[in-house]
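Student: Everything below, folded, please.
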Amino acid sequence: MDIARTPATPDGNHEMADAAPSPQEPATIRREDYQPFAWLVPETRLDFDLGLESTRVRATLTVAPNDKVAPSPTIRLNGDGLQPASVKVDGEPTQSYVMDGDDLILTLPAGAHEIAIETEIQPASNSQLMGLYASNDMLCTQCEAEGFRRITFFPDRPDVLSTYTVRMRGPKAQLPVLLCNGNRVDTGEEGEMHWAEWHDPWPKPSYLFALVAGDLVARTNHFTTMSGRKVELNVYVREGDLPRTEHAMESLKRSMKWDEETFGREYDLDLFNIVAVSDFNMGAMENKGLNVFNTKYVLADPETATDGDFDGIEGVIGHEYFHNWSGNRITCRDWFQLSLKEGFTVLRDQLFSADMGSEPVKRIEDVRILRSVQFPEDSGPLAHPIRPDSYREINNFYTATVYNKGAEVIRMMRTMAGTERFREGTDLYFERHDGEAATCEDFVTSIEDGAGLDLKQFRLWYSQAGTPQVTARLTHEGQTARLELSQSVPPTPGQSDKKPMPIPLKIALFDRSSGSHRGEELVVLDEARRELTFEGFDAPPVLSINRTFSAPVTIDRDIPRDDLVFLAARDDDPFARYEAMQELMAGYLVAAAGGGLAEDQREAAVGDIAGAMRAVLTDGALDDLMRGELMMLPSQTYLAEQMLVADPGRIHEEREALKAQLGRRLREELHRLYDRAEQLPYSLDLAARGARKVKTQVLVLAAASDPEKAVELAAHQYDRADNMTDRQGALMVLAGTQSPERTTRLLDFYNRHRDNALVVDKWFALQASSLHPQVIEHVKSLADHAEFTLKNPNRVRSLYMAFAGNPHAFHDASGEGYRLIADLILELDPINPQTAARFVPPLGRWRRIESGRSALMREQLERIAAAPKLSRDTYEQVTRSLG
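Tutor: Predicted coordinates for the structure are as follows:
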């Protein structure tokens, strides 16, 4: 599952829970208490009489005792808000069951049995968008992690694998397309009704069940697998959206080919269907053979989608397809193992996207996400290991730590093993555990055995939270350079003392005069302190470290500013060059925001930054995609993470001042770059995409240094744009200005695209994330707009998540930004608690913010915590954030 680039408590036989939790406060589930389920469910048959208002579900389960555990006279079938209309055992009605909360506990004689349960559900009133729900007159499901129990009573846990046969019946005029997992085996008509039967031959857990019924059309294609099987491919959408599905289809075909070539994985059904849904909590879901996607990650054309949207679609489609093996064929034993499928699959989609586009730019983008979302998570009250020891609400476990840091941990194994040996390890993993519910330990052991690595100490990455800090000190004497490395992992909630972990660091030492190095070296720092010596340096070399971001750590290298300028201009590793430029700017901005720079120090530092940026702007060997990355200033969130206590107001002021200085000092170079880039016609090739990227960065710097010229340029770009990337880039800059052009272009943008929900989402987000001084009032006004609704997660995120991610507005000194998000959480929680809970973490950073704002943030968290009938999702996030 993709968490929008981002479920249920197992029964008592699975995890032992603390006694008597309150309705708000869920029980604590512990990994050490895992027990296999006492019953096997080899076959499941589901019969649906479908309707938007009411759907009848008949579930028939074949069950047998699990001979690997002690026999149990009862079977616990999880439910959520269900009431059984009838219960039968071996064809006969029975009353030998009790309800334990939402769960049905049935007493069974010894041996195998057939259990039949009938339930009725109301999809149209399901605002949580979990289980079976209605979306724009169609029916669809979302079952990860614990949504299946909202459809029927079932042992809803990932280690119970079953083959599914599903018969769907519904009105053919209203629901002409009936889709489910696996292969379609039969269809028929009964007057105004029709039906379809589906069978999935591969055993799967209930969280991978999927059903879609609605008035849809498909873009159809085919893919021939490496063994010669022809697979039918379909992308289902609303009829008017069909022209915008070509990129999605081509992304799917590229994903299938890449997975065969890179990991040796072949698709295993006759059919692969994708369905785009407009109401969806996540980005997409990897249900076996029937992937359900948020429309955001399917629909694209140049008029409505940016370059980033095209990349996002390719990456998410790849991610969900790759889950077919890393998640479906091999699934998770329990939810503590979530990173087994998600971390591994994120790495796979990152490698795929890198191969499809610019590898260094993709690496930088991935690291930027890690630093802006996961690093703050690792240093805050919600910190947890990628495989935690306990959890309370599984919905809150779909985090950047599990996904993004999980991917980095597996990438480190790949770095230490090398590409070929890593492939041997993954081949062994797929061979050993195909058809099983596996653990993170199973994966690590397979890599260890297949790649020939000793990963005993490396397993600490799975159990220790926090971002390690590596200190690097380079000294020089005579012809010897000495590099002293040390590591520490800061305390996190529940983990005060940490052990040293293996940290693979790619390093190179540059000769200052020639600008070259003798070769890159991989050093694994696996102890608290280590010293390395390098001979043959007449002069002190320049250290390039953590090249390609070989480890998810922070580096304290106490490097002279001259060395950063050197690396920003000359490092041959693109990521290390980017890192030097970021460090050069971040060092200055953190010192300036902290009040630690005299005027002459400011002047010298800005001069060095401008010199390094000039080298970037004029380097003919650089492609524009990479140039655009090097032009970006560190984000305010990243800068705040570099400070023990951050003042968001000062950070914003200093960052805007630096943008203005760079814009003025580099005015000629920036405008030459813009004029050159403007000449390239629209296409999706890397050169044209790079041109669009640098044009936007020029506008960003111009807006700070010469607002009138920036408005003129941005309005000109908007009016001439023949694609969404240029139009949105221009409008982003205009949205932050107080100019007539802002008003006219925002109105034009809305009127031009008012019938396209995804582009209207952009319109909301552009205003909520702008630098306009009245952005808080704009957000309040937009919340009353006729097009705004709390029932669509995309629309909620477009306005309020964009606002919460806008430090300039969210951290307004009045505290009004904090109150705005708290009000949203309280209003949204009864409608969609999963989405509401995702707005808590920005408030949870209060400990790292200066005292005035900190008190205001905590006040809002306390107000939320005091609300009656708060969902378990939000309650857990708030109470942990308060500590």
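Student: Please count neighbours and contacts with C-alpha atoms only from this point.
Tutor: Fine.
Student: residue contacts, the residue located most distally from the centre of the chain?
Tutor: In the chain, G478 marks the outermost C-alpha relative to the chain mean, sitting 49.2 Å out by C-alpha atoms, centre = their mean. Contacts for G478 were tallied using C-alpha atoms under 8 Å, 6 or more residues apart in numbering; they are F537, D538.
Student: Could you report the separation of it from P540?
Tutor: Distance of G478 to P540, given as C-alpha to C-alpha, to the nearest Å: 9 Å.
Student: which element is V367 on?
Tutor: Applying DSSP states H and E as the criterion places V367 in helix 359-369.
Student: Give me the residues contacting the helix or strand following that helix.
Tutor: Of the helices and strands lying after helix 359-369 in sequence (DSSP H and E), the nearest is helix 375-378. For helix 375-378, contacts defined as C-alpha under 8 Å, 6+ apart pick out A383, H384, A400, T401, A465, G466, T467, T492, E641.
Student: Following the chain onward from helix 375-378, which element is next?
Tutor: That would be, after helix 375-378 and using DSSP H and E, strand 390-391.
Student: Relative to Y800, how far out is T306?
Tutor: To Y800, T306 is 21 Å away according to C-alpha to C-alpha.
Student: For the helix holding V367, name the packing helices and strands.
Tutor: helix 338-356, helix 574-593, helix 624-631 (3 or more C-alpha pairs under 8 Å, 6 or more residues apart in numbering; DSSP states H and E).
Student: Let me have these in a markdown table, extended by mean neighbour count and distance to S513.
Tutor: Below are the helices and strands packed on helix 359-369 laid out as a markdown table (neighbours: other C-alpha atoms under 10 Å; distance: least, C-alpha to C-alpha, whole Å):
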| stretch | mean neighbour count | distance to S513 |
| --- | --- | --- |
| helix 338-356 | 23 | 33 |
| helix 574-593 | 22 | 18 |
| helix 624-631 | 22 | 23 |
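Student: closest one to Q679 among the ones you listed?
Tutor: In terms of C-alpha to C-alpha, the element of the helices and strands packed on helix 359-369 nearest to Q679 is helix 624-631, at 13.4 Å.
Student: what's that closest one in contact with?
Tutor: With contact meaning C-alpha under 8 Å, 6+ apart, helix 624-631 is reached by 358, 360-361, 364, 574, 578, 581-582, 613, 616-617, 686-687, 689-691, 693-694, 697.
Student: One more sequence to fold, the one below, so I can look at both together:
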Amino acid sequence: MTDTSILVPDSPQPHTIHREDYLAPAFWIDTVELTFDLDPAKTRVLNKMRVRRNTAVGTDLPLRLDGEDLNLARVLVNGQGATFKMDNGQLVLSNLPVDESGFDLEIFTTCQPEKNTSLSGLYTSQGAFFTQCEAEGFRRITYFLDRPDVMSIYSVTLRADQALYPVLLSNGNLVEEGALEDGRHYAKWHDPFKKPSYLFALVAGKLVAREQRIIARNGKEHLLQVYVRPGDLEKTEHAMQSLIASIAWDEARFGLHLDLDRFMIVATSDFNMGAMENKGLNIFNTKYVLASQTTATDVDFANVESVVGHEYFHNWTGNRITCRDWFQLSLKEGLTVFRDQEFSMDMAGSDSARAVKRIEDVRLLRTNQFAEDAGPMAHPVRPDSYQEINNFYTLTIYEKGAEVVRMMHTLVGEAGFRKGITLYFERFDGQAVTCDDFAQAIADANPDSALHKLLPQFKLWYSQAGTPHVQATGLYDEMAQTYTLRLTQSLRPTPGQPDKQAAVIPVKLGLLTRSGQALPLQLQGEATEAQFERTLVLSEAQQTFTFVNLAQAPVPSLLRGFSAPVVLHQQLDEEELEVLLEHDSDPFNRWEASQRWAQQIMLNALRDGNDAPMLPERYLAALRKVLNDPLLDAAFKDLVLTLPTEGYIAEQLDVVNPQRIHAVRQTLLSQLASALKADWQRVWELHNDTGAYTPDAISTGRRALAGKALAMLTLDAMHSGDSVWPGKALQRFKDASNMTDRFNALAALVSARHPLAGNALALFYQLFKDNALVLDKWFQLQASAPGLQGDALTKVQQLMQHPDFTLKNPNRARSLIFGFTNANPAGFHRADGAGYQFWADQVIALDAINAQTAARLARAMDAWRKLDAPFQAQAQTALQRVAAHGKLSKDVREIIEKSLA
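Tutor: This next block holds a predicted model:
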């Protein structure tokens, strides 16, 4: 082929895209035939498309194709040279054929994968080729209508040096492969299902695969493959078993089957995200594929299972039905997060283990997503505008979006939700649709439900930003034997949305006696038999619900299972919290009682200016009962005995002094360690022998509780001068047969700031210096330790000079830099502003390499306006310094400008 390259100029300056401006595409692309001649320095891409006009839009509009960092060599229309121009970063073709059957468009381009440090589009990593096309990476591969509502059938031919790239993969089914001249070879792939360009993928390199064939419920055989680099194959068994479990679960729970002959997972160490659900060829960060007991913790094993499930579930909720536009991102992400959460809970087994998973999900939501709702980047689950879509891969889209789906599930029930999902696929399979389309399908399948009756109002969850606050007050009438519950909701203004409307909020509740017995729940005027748990629907600014036939004043257990993503305000005294903690039948609210109690103690101390509060004996006694209760799972005990995080406490305050929050929490943590020392010792003796390693829920809980006990005993030893428990922690570190126990012991020494921590860290490095994922843990542990070996910032700056540190690898950058800025409030928030200046340096440096990673780091300063006076001015100075930098990406600039606005 003749290469007469045209160097396309850089992309234009960012502009704001509005949801209300959506227009259907002027053209459809029915088929795409891609041929790649893979070369790191210069990959050639031949793109042959069958294009036709969307006559519903018009017959005289030009075809505008997106492209970025491409060298354009040739454009042919029906085999003839075409007239085109470059306009604002797009390839524009006019005077195109008007034949209803369409026309053939051929585009030949080249790109430079080895220079693509953005990890978007086609890039190289450790001698192999990978792609990442969501959201707008395909335009870095070829000129295209790079938008999710243009769905096409793809055929792909890959050609490369066989010695360097023996494995050639793309979407769909392998239809042909063979040898070429000069030591090259080829592979042809065909995907029979229409997909948008963001789901395209290719992989080429020296890879090995774990393979397994399965027979689906419909009798069809499928080949499953997990590809990794040589040497990592032994760490793929858990990923394979998670994939098999995901396929079986989706068939059983929702009747959704695997629709391709094969399903492939490929792991790479250079990846901006956790994983990507490209049709039939999922590309994963190694962090969510590789797991062995010697290198991965229990959390890692759980994350692999969850992420493998998530990406597989996208095959239907995201791939078979995709988003009309990127404003509808939660259509696929929120729904699929809900599905992977349900999958993980079902895999956990027992009710208690399911509750542990639910608590962990809610902790993430309340600590991080609620903070997002309260900050400058607050946006609805379905945003109204954006400058850079990569900035909207947020917890609001994912986690809050999942809670919106969960509320639908609550309002229509399990059977009703299954009917709704079935109707959703009957209506929209193979289409690009909206969040409204999904909600309408669930409601239409359940015409008698509260969701159907209140659907227009319920959909405010998609359009209103912010976290609703619900105030609950109760009044017991002894004479009438009634209990009146008043619920009031409010939603604070957020950027661009000063006025809010009342939302539909399902409130699952129960009522308990002071001795912990469940009370019947019969509302005034009802003739139906009373229940012991029910769901109220709050749909007005204020509503009252009166329960009858109650012989005594109840203790309310509200928002069971966290039935809505709201902040609940209710006044509960110590006695009521104790009742809930000891007796509530809802495990979530038992845990919540412990959190509320601890939160009250911490907030009272902070508001009173008391940096050395005392834990009440009643609180300690209640925790002691939990710790020694033989009927409770170890994992649940671990959660109950964990104090609220510094970040969550900061969210409860209008003015935040991170140093004081840290001091108060550390004081209470030390008291918890000391006051329950005998109990911690007993827990250690009962749980420290975890036996042969398995990542099941019971074993995981035992290791978690043993690790908690060891950390508490080591912390107490630092204050008492006892050398026994630090010595035991060091010995545990050396002798452990699995990474969970080893890392828990190391973390116990580091968190206690014990002198033995330095030696343990050095030994840990020597043991695992050749394992990148384990080294990430090593970097992150040190970055998140407030006072390890002196000043935390100095330690982080020293680690940046370590030969194993690089900014170019997102995992490594996240482990050290994000570990400091996001997980070490006391180290990061310094009165002299040095932490903020360090942050500014790294945002600017990262932005020159990888804008997506830099933008995520920029979010560390979202809450700067809430900081107390010694910190706020310094934070503003750092933000202004980044804003003044002349070469910011649009990713980072959008976040910085919104933070300063």
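Student: picking up where we left off before, want to try TSV for the contacts of helix 375-378 of the first structure, with secondary structure and distance to T225 of the first structure as columns?
Tutor: Below are the contacts of helix 375-378 of the first structure laid out as TSV (DSSP: H, G, I helix; E, B strand; the rest coil; distance: C-alpha to C-alpha, whole Å):
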residue	secondary structure	distance to T225 of the first structure
A383	coil	42
H384	coil	40
A400	helix	33
T401	helix	34
A465	coil	41
G466	coil	42
T467	coil	41
T492	strand	47
E641	helix	47
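Student: any chance of those in JSON lines, with distance to S390 of the first structure and neighbour count too?
Tutor: Formatted as JSON lines, those follow (distance: C-alpha to C-alpha, whole Å; neighbours: other C-alpha atoms under 10 Å):
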{"residue": "A383", "distance to S390 of the first structure": "12", "neighbour count": "25"}
{"residue": "H384", "distance to S390 of the first structure": "9", "neighbour count": "27"}
{"residue": "A400", "distance to S390 of the first structure": "17", "neighbour count": "24"}
{"residue": "T401", "distance to S390 of the first structure": "15", "neighbour count": "28"}
{"residue": "A465", "distance to S390 of the first structure": "13", "neighbour count": "26"}
{"residue": "G466", "distance to S390 of the first structure": "16", "neighbour count": "26"}
{"residue": "T467", "distance to S390 of the first structure": "20", "neighbour count": "22"}
{"residue": "T492", "distance to S390 of the first structure": "15", "neighbour count": "21"}
{"residue": "E641", "distance to S390 of the first structure": "27", "neighbour count": "18"}
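Student: Apart from its neighbours in sequence, what residue is nearest T645 of the second structure?
Tutor: T367 (7.8 Å; C-alpha to C-alpha, 6 or more residues apart in numbering).
Student: Translate that neighbour into the numbering of the first structure.
Tutor: Superposed on the first structure with TM-score structural alignment, T367 of the second structure falls opposite S372.
Student: cool, I389 of the second structure as well?
Tutor: Residue pairing (TM-score structural alignment): I389 of the second structure is matched to I394 of the first structure.
Student: I'd guessed that match sits against A145; true?
Tutor: Yes. In this structure, I394 of the first structure is within contact of A145 by C-alpha atoms under 8 Å, at 7.3 Å.
Student: Neighbour count: T306 and Y800 of the first structure, which is higher?
Tutor: Each of T306 of the first structure and Y800 has its neighbours counted (other C-alpha atoms under 10 Å); Y800 has more, 23 against 20.
Student: give the contact list for the alignment partner in the second structure of that one.
Tutor: Mapped onto the second structure by TM-score structural alignment, Y800 of the first structure lines up with I817. Taking C-alpha under 8 Å, 6+ apart, we find I817 of the second structure in contact with A783, V796, Q842.
Student: and what of A248 of the second structure?
Tutor: A216.
Student: would you say it is within a helix?
Tutor: Yes. Using DSSP: H, G, I helix; E, B strand; the rest coil, the assignment for A248 of the second structure is a helix.
Student: What does it correspond to in the first structure?
Tutor: For A248 of the second structure, the residue aligned by TM-score structural alignment is K257.
Student: ok, back up a step: mind checking which of the contacts of I817 of the second structure are in strands?
Tutor: Among these, the subset assigned to strands under DSSP state E is empty.
Student: Compare the residues you listed and tell me which is most surrounded.
Tutor: The residue in the contacts of I817 of the second structure with the most neighbours, by other C-alpha under 10 Å, is A783 (29 neighbours).
Student: Quick check: closest non-adjacent residue to that residue.
Tutor: Of all residues not flanking A783 of the second structure in the chain, F820 sits nearest, at 4.7 Å (C-alpha to C-alpha, 6+ apart).
Student: Regarding that neighbour, which helix or strand does it belong to?
Tutor: Element membership for F820 of the second structure, per DSSP H and E: helix 819-821.
Student: Please compute how far that helix lies from its chain's middle.
Tutor: 18 Å (C-alpha atoms, centre = their mean, to the nearest Å).
Student: Which other helices and strands does it contact?
Tutor: Short answer (3+ C-alpha pairs under 8 Å, 6+ apart): helix 819-821 of the second structure packs on helix 772-783, helix 825-828.
Student: at 10 Å what do you get?
Tutor: Applying 3 or more C-alpha pairs under 10 Å, 6 or more residues apart in numbering; DSSP states H and E, one finds that helix 819-821 of the second structure makes contact with helix 772-783, helix 792-800, helix 825-828, helix 834-847.
Student: coming back round to it: buried by neighbour count, from the contacts of helix 624-631 of the first structure: which ones?
Tutor: 360-361, 364, 574, 578, 581-582, 613, 616-617, 687, 689-691, 693-694, 697 (16 or more other C-alpha atoms under 10 Å).
Student: Report whether the expected contact of P205 of the first structure with T331 is present.
Tutor: Yes. Contact criterion C-alpha atoms under 10 Å: P205 of the first structure and T331 qualify, at 7.9 Å.
Student: Looking at these two now, which is surrounded by more residues?
Tutor: For P205 of the first structure versus T331, the count of surrounding residues by other C-alpha under 10 Å is larger for T331: 28 against 24.
Student: which non-adjacent residue is nearest that one?
Tutor: Leaving out its chain neighbours, the residue that sits closest to T331 of the first structure by C-alpha to C-alpha, 6+ apart is A437, at 4.7 Å.
Student: what's the counterpart of the one you found in the second structure?
Tutor: In the second structure, the residue equivalent to A437 of the first structure is A432, according to TM-score structural alignment.
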